[in-house]
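J.: curious how this folds, go ahead:
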Amino acid sequence: MEETKAVKTVVSGMRPTGRLHLGNYWGALRNWVELQDKYRCFFFIADWHALTTAEDTVGLRDNTRLLVVDWLTAGLDPEKCVIFRQSDVKEHAELALLMGMMTPISWLLRNPTFKDQLQELYKARYKGQEDKMRKAEGVTKALAEAHGHEADDMALHSDMATYGFLGYPVLQAADIALYGAEFVPVGRDQLPHLELSREIVRRFNRAAGKPVLTEPEPLLTSSPMVPGLDGRKMSKSYGNAIELGEDPKSAEAKIKKMFTDPKKIKADDPGHPEGCVVCAFHRIYNPDWKVREEECRAGKVGCGTCKKQLFELMAPSLSDFKARREPFERDPALADRILAAGAVKAKAAAAELMAGVNSALRIK
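T.: Okay, the predicted model is just below:
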């Protein structure tokens, strides 16, 4: 895309946790492909963010390359947008450090995602070790109560509640502000997270005495609700995801396990599409989904048949993505070349911004 002052800047990123799943695609990546033709776009691999919840860094570099390949397969074009790795641009850390000096701890503690994700990670760590988990909960509960805290705040006092995890909204705000982003593509459920970034930018600008950072606006994107197999948000950490380009047999097995209406026991029982994972996917892949929902409510179709037809609707697109991915996979060094080229462009923009920030704060 030809860069001009009239073109607005969009920034967004994804954590490298392996192959992308359908929630990633329908929730963000599909919109990114459209945005690259309309805006000056910076799309980054958030590898530092991945460390906030990672038990280790095994596979981090490989997952980064896998993510780049999936982006290319979906249609992102490095000639139209800047694709880079967060850790290649050290200014992300520099700006996050400065923002952290001005961000109240109370703002971070109010972030509901912090505690919710901690609870999920805590349960995942001790899955299959219930006795050990109960023992750990007892120790953490006693520690919390000894310090005058509510027992319900156990997650906050666990060893998984790290400084980086608590402070990730600060790094996120730096990621956005570093490139002067006017817009951040988000869904309505992400608006509170972006508002925290906006608050951090406003406070930073007040401290600097002038609007050295751009306050980003939400770019509300249209995306369908993509639940996980169990009805929760689709996430690899929950073990409820279907990958883009997933093997047909594996995808079929997962679809058979999808959560359905628990009150619809027999095929001719009236169903309730609301809350049914299978029906949610029919809304995405079935052009006649409204007819299907009426059939479900009338007890004219069973859950087994509905799942079978859903697989038949999804299989072509999964196979097509897998086929389009293969040419990119044949060149193992492709991702590294794209990231290196993107880093040059990102560093230039970041350095310019930080020069203004350091000057405004009278550091340099």
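
J.: CA only for contacts and neighbour counts going forward, please
T.: Will do.

J.: helices of the stretch 201-350 of the chain, residue ranges please.
T.: Secondary structure of the stretch 201-350 of the chain (DSSP state H, counting those that start in this stretch): helices located at 248-256, 277-285, 289-297, 303-329, 334-360.

J.: so which elements touch the fourth one?
T.: I take that to be helix 303-329. For helix 303-329, the elements it packs on are helix 60-74, helix 248-256, helix 277-285, judged by 3 or more C-alpha pairs under 8 Å, 6 or more residues apart in numbering; DSSP states H and E.

J.: please repeat the previous calculation with a cut-off of 10 Å.
T.: In this structure, helix 303-329 packs against helix 60-74, helix 248-256, helix 277-285, helix 289-297, helix 334-360, with contacts taken as 3 or more C-alpha pairs under 10 Å, 6 or more residues apart in numbering; DSSP states H and E.

J.: not counting its own residues, what contacts the fourth one?
T.: Taking contacts as C-alpha atoms under 10 Å, 6 or more residues apart in numbering, the residues outside helix 289-297 that touch it are 264, 267-274, 279-283, 286, 298-303, 306.

J.: again, but for stretch 260-279
T.: For stretch 260-279, the external contacting residues (C-alpha under 10 Å, 6+ apart) are 225-232, 255-259, 280, 285-286, 289-290, 292-307, 310-311.

J.: also this sequence, please, to line up against the first:
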Amino acid sequence: MRPTGKLHLGNYMGALHNWVNLQNDYECYFFVADLHALTTDYADPSNILPNTREVMLDYLAAGLDPAKSVLFVQSQVKQHFELPLYLGMITPVGWLERVPSYKDMQENLAEKDLSMYGFLGYPVLMASDILLYQPKYVPVGQDQQAHVELTREVARRFNNFYKLNGEEVLPEPDVLLTPSPKLPGTDGRKMSKSYGNTILLSDPEPEVRKKLKTMVTDPARVRRTDPGDPDKCPVGDLHKVFSSHDTLEKVYAGCRTAGIGCIECKGWAADALVQILNPIQERRAKYSDADVDDVLKDGAARAEARAEQTMAEVRAAMKLA
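T.: Down below sits the predicted model:
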């Protein structure tokens, strides 16, 4: 993840929750993408370092275990600088320009000048991040499949040009689709830091309840006596993800008959969120700055050792060694 600030529930349900489960069955590498942050925040990188620590703390708090997974910061593994240069030599500009997020980000960040080599080439950096570890799978949601497909195309092109003793060096990784439930922010739109509508993993209980009280609901419920529909309500969407079956039944019955008010319904949603967030925050509190430093140092060493195995093969295949 890019270090743009503390992580929120959307990040947790969209990725972290799945990652925690995957580490029990796979050899996993998870990093904070500080180099990617420079593609848009190059003019003022002052927040990247403190945000990197916050994101890593959220990784650990969510349950990523340094004994099971390799946790590191992208810029601390120098092979993440080297492979993009080689892959950039063989990647057509047209491939980069057709990446769906290329124009989307230019439109969404119109206030920033993104006509930079680094921004155009960030899909090559992303492909390198993946291919450095010669993986079989990349765990992503459906919206990220285009990036993995580009990675496969880059690997295929590299293997067409270069082989090592007749063998292909870079595998074409498969997408490992992970569930990513719809999770609205407090204003009903997708939960996103850029919208200012997030519930952070580190928000204390009073803050969670305060944010839920202001959350938008089914517009049909103008008055307390008006019936509503949880399927048309952002609070209802939160219940579907986090609440128990019994609570969900009460929500549907009470909302559709106007038997409950939105305040009571929001309180039940807050109860469910707090049950999820409390153990996350308890784990977060156990890690000191020194602990995080140790995790990052060990993770960088392990990632670098694995990445260098790949780079030795890449250099040899390209006749650069």
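
J.: of the helices of the stretch 201-350 of the first structure, which is nearest Met14 of the first structure?
T.: Nearest to Met14 of the first structure, of all the helices of the stretch 201-350 of the first structure, is helix 334-360, at 14.1 Å by C-alpha to C-alpha.

J.: which parts of the closest one are buried?
T.: 335-336, 338-339, 342-343, 346-347, 350-351, 353-354, 357, 360 (16 or more other C-alpha atoms under 10 Å).

J.: make a markdown table out of these and add distance to Glu94 of the first structure.
T.: Formatted as a markdown table, those follow (distance: C-alpha to C-alpha, whole Å):
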| residue | distance to Glu94 of the first structure |
| --- | --- |
| Ala335 | 26 |
| Asp336 | 24 |
| Ile338 | 24 |
| Leu339 | 20 |
| Gly342 | 19 |
| Ala343 | 16 |
| Ala346 | 14 |
| Lys347 | 12 |
| Ala350 | 10 |
| Ala351 | 11 |
| Leu353 | 11 |
| Met354 | 8 |
| Val357 | 10 |
| Ala360 | 15 |
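
J.: so what does Val277 of the first structure match up with in the second structure?
T.: Taking TM-score structural alignment, Val277 of the first structure has Pro234 as its aligned residue in the second structure.

J.: follow-up on the earlier one: now the buried members of the contacts of stretch 260-279 of the first structure.
T.: Using 16+ other C-alpha under 10 Å, the buried ones in the contacts of stretch 260-279 of the first structure are 225-231, 255-256, 258-259, 280, 285-286, 289, 292-297, 299, 301-303, 306-307, 310-311.

J.: show me the two of the buried residues of helix 334-360 of the first structure that sit farthest apart.
T.: Maximum distance among the buried residues of helix 334-360 of the first structure (C-alpha to C-alpha): 36.7 Å, for Ala335 and Ala360.

J.: measure the residue of the first structure most remote from its centre to Pro262 of the first structure for me?
T.: Most distant residue from the mean C-alpha position of the first structure: Asp268, 38.8 Å away (C-alpha atoms, centre = their mean). In this view, Asp268 of the first structure and Pro262 of the first structure are 14 Å apart by C-alpha to C-alpha, to the nearest Å.

J.: over to Lys123 of the first structure?
T.: Applying C-alpha to C-alpha to Lys123 of the first structure and Pro262 of the first structure gives a distance of 25 Å.

J.: do the same with Glu329 of the first structure
T.: Look at Glu329 of the first structure and Pro262 of the first structure: by C-alpha to C-alpha, they are 42 Å apart.

J.: follow-up on the earlier one: for the helices and strands packed on helix 303-329 of the first structure, which one sits closest to Pro185 of the first structure?
T.: Among these, helix 60-74 comes nearest to Pro185 of the first structure, with 16.1 Å by C-alpha to C-alpha.

J.: matching residues in the second structure for the closest one?
T.: By TM-score structural alignment, helix 60-74 of the first structure lines up with residues 48-62 in the second structure.
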